[in-house]
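Asker: model this:
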Amino acid sequence: MAINWRAYDHIPLFEIYQAAYLWVEMEPIHRTHAELVVHLDPGVEQMMVLIIENTGGHYCKGTPILMQSCAKRRVTRQSLIQMAQKLGEKPKFLFPETRDEDEGKARNKADVKSIADVESIVDVKSMTEPALNRDKPLDPRKKKTYLLLIMALCKKSGIDFNERAVSKTLVGMINRIGGRRTEATIREILEELKALERELEP
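Answerer: Sure, this is the predicted structure:
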């Protein structure tokens, strides 16, 4: 599902949920707070937490509270750029130079309102974006972003990377990282998380 990145080039303020969708390269879906609670993609929710934490906000515990009090909070483009630089990321909606030529001309013609649930969003995205195809490796930048999301979720849930409980968190995101749901894959990702944590230490 192609995103018209140019449509977001001159927006000075983003609602947090919009920035989170765009960061993980998904078209923002306009919903009410109640709908966001039910239909929000897990990866987007975790990205929202990361944005809130890295732009001077605070984490709102619990999904419903997060959605109602934080989803519509606004964050400046400059704050998002500073966050991206801190994380070593270059999301396409903030950095035009990272886009392919055809992406700048693309238009998203899909009726996103017809997507009924998160599973449908994931299915459509996996069919239309080669980077998420299980048979192809994920782009290193995207992989690091997803690892950061997992790390943030684990820390907020009080889960240590050495604990068995972390596997419950990882299983839901392994397909996005380009692996399979096996014990070996989980152990491999745990090691990557530990290495990433050491890398981010001041």
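Asker: switch to C-alpha atoms for all contacts and neighbour counts from now on
Answerer: Will do.
Asker: which residues in this structure form helices?
Answerer: In the chain, the helices defined using DSSP state H lie at 16-23, 33-39, 42-54, 63-70, 77-87, 101-105, 118-128, 140-156, 166-171, 174-177, 183-200.
Asker: And the first one, what does it pack against?
Answerer: The elements that helix 16-23 packs onto, with contact taken as 3 or more CA pairs under 8 Å, 6 or more residues apart in numbering; DSSP states H and E, are helix 42-54.
Asker: Next: the shortest one.
Answerer: Contact analysis of helix 174-177 by 3+ CA pairs under 8 Å, 6+ apart lists helix 140-156 as its packing neighbours.
Asker: Pretty sure residue 67 sits against residue 36.
Answerer: Yes. Using CA atoms under 8 Å, residue 67 makes contact with residue 36 at a distance of 6.6 Å.
Asker: the more surrounded of those two?
Answerer: Each of residue 67 and residue 36 has its neighbours counted (other CA atoms under 10 Å); residue 67 has more, 25 against 20.
Asker: Quick check: that one vs residue 154, distance?
Answerer: Noted for residue 67: a distance of 19 Å to residue 154, by CA to CA, to the nearest Å.
Asker: Proceed likewise with the subsequent sequence, for comparison:
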Amino acid sequence: MANIEVPKDPQKVQRILVSALHLFAQNKYRKTKVEDIASMARVSKGIVFRYFDNKFGLYLATIEYANQNILDTVDYSVWQDSVDLTELIVRATEYKLKLQIKFPDEFQLLTDVFANVEDFSPEMEEKVRKKYQASTAMTQKLVEPVFERLVLRDDVSQEEVYNMLNGIMLQIGEETKIFMKNHPDGDLKGMTGIIEHAKGYMKIFERGIKKDN
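Answerer: The predicted structure is shown next:
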């Protein structure tokens, strides 16, 4: 007998995802209870399971929902119109800080997505990883126009440069995470130190660390 798709009330789906996003972001996967999500969403626990099969299915849907909330508002020109890598990193950092203030739950969930690895079986972990990779795959496409304008040394590949930039962005992300934790009501003016760090990292990246003889 073929599986019959359960009809879903769009308003209930939205309320469930909004509630799940907030609770998963605040409490992480293990400590979040489906009954609490249902209560916040003003639906029965049975509805949550009918719509999303189980808690893990809801978690995967929430990762996708969080990512889409951010992507729906992203101004791609922030990356693509940068004249060089330093401007790209600085503009991307400033823009990400603004987005992080606007979407605290989304960024918290996506930042901590692998902090829950011990809660999952290897099969579940792989599904989480695929969801997360799908949410970050666009980053490389966003920087491609800038890379096309670069004149790299013959012994340096775009992939190597991208991986190094990604490392710098991860470091900046960690600094931002600490700042937001210590200053939950902070704004961009209070984050000038992070912007300066981004510029400093790029200066070292582009010039190297060895002193000329």
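Asker: where does the TM-score land?
Answerer: Scored against TM-score structural alignment, normalised by the length of the first structure, the superposed chains reach a TM-score of 0.30; 100 aligned residues with a CA RMSD of 5.4 Å.
Asker: about what we covered before: packed most tightly, which of the helices of the first structure would that be?
Answerer: helix 16-23 (a mean of 24; mean count of other CA atoms under 10 Å).
Asker: right, and the helix or strand after the longest helix along the second structure?
Answerer: Criterion DSSP H: the longest helix present in the second structure is helix 122-148. As assigned by DSSP states H and E, the chain's next helix or strand after helix 122-148 of the second structure is helix 158-182.
Asker: Please work out the angle formed by the directions of that following helix and helix 122-148.
Answerer: 110 degrees (axes from the mean of the first three to the mean of the last three CA atoms, to 10 degrees).
Asker: Show me which residues of the helix or strand following helix 158-182 of the second structure are buried.
Answerer: Scanning forward in sequence from helix 158-182 of the second structure by DSSP H and E, the next helix or strand is helix 192-207. For helix 192-207 of the second structure, a neighbour-count test (16 or more other CA atoms under 10 Å) marks 194, 195, 197, 198, 199, 201, 202, 205 as buried.
Asker: got the contact list for helix 192-207 of the second structure?
Answerer: 85, 86, 89, 90, 93, 94, 168, 172, 175, 176 (CA atoms under 8 Å, 6 or more residues apart in numbering).
Asker: now do stretch 57-74 of the second structure
Answerer: 17, 20-21, 24, 29, 52, 99, 103, 106-107, 109-110, 127-128, 131-132, 135.
Asker: same thing with stretch 36-43 of the second structure?
Answerer: Counting by CA under 8 Å, 6+ apart, 12, 15, 16, 18, 19, 20, 23, 44, 45, 48 sit against stretch 36-43 of the second structure.
Asker: can you list those in CSV and add distance to residue 71 of the second structure and neighbour count?
Answerer: Conversion of the contacts of stretch 36-43 of the second structure to CSV gives the following (distance: CA to CA, whole Å; neighbours: other CA atoms under 10 Å):
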residue, distance to residue 71 of the second structure, neighbour count
12, 22, 17
15, 20, 17
16, 20, 25
18, 16, 18
19, 19, 20
20, 19, 28
23, 21, 21
44, 30, 14
45, 30, 15
48, 25, 23
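Asker: Next one: the most centrally placed residue in the second structure from residue 47 of the second structure, what distance?
Answerer: The C-alpha lying nearest the average C-alpha coordinate of the second structure belongs to residue 110 (CA atoms, centre = their mean; 4.4 Å). When distance is defined by CA to CA, residue 110 of the second structure is 25 Å away from residue 47 of the second structure.
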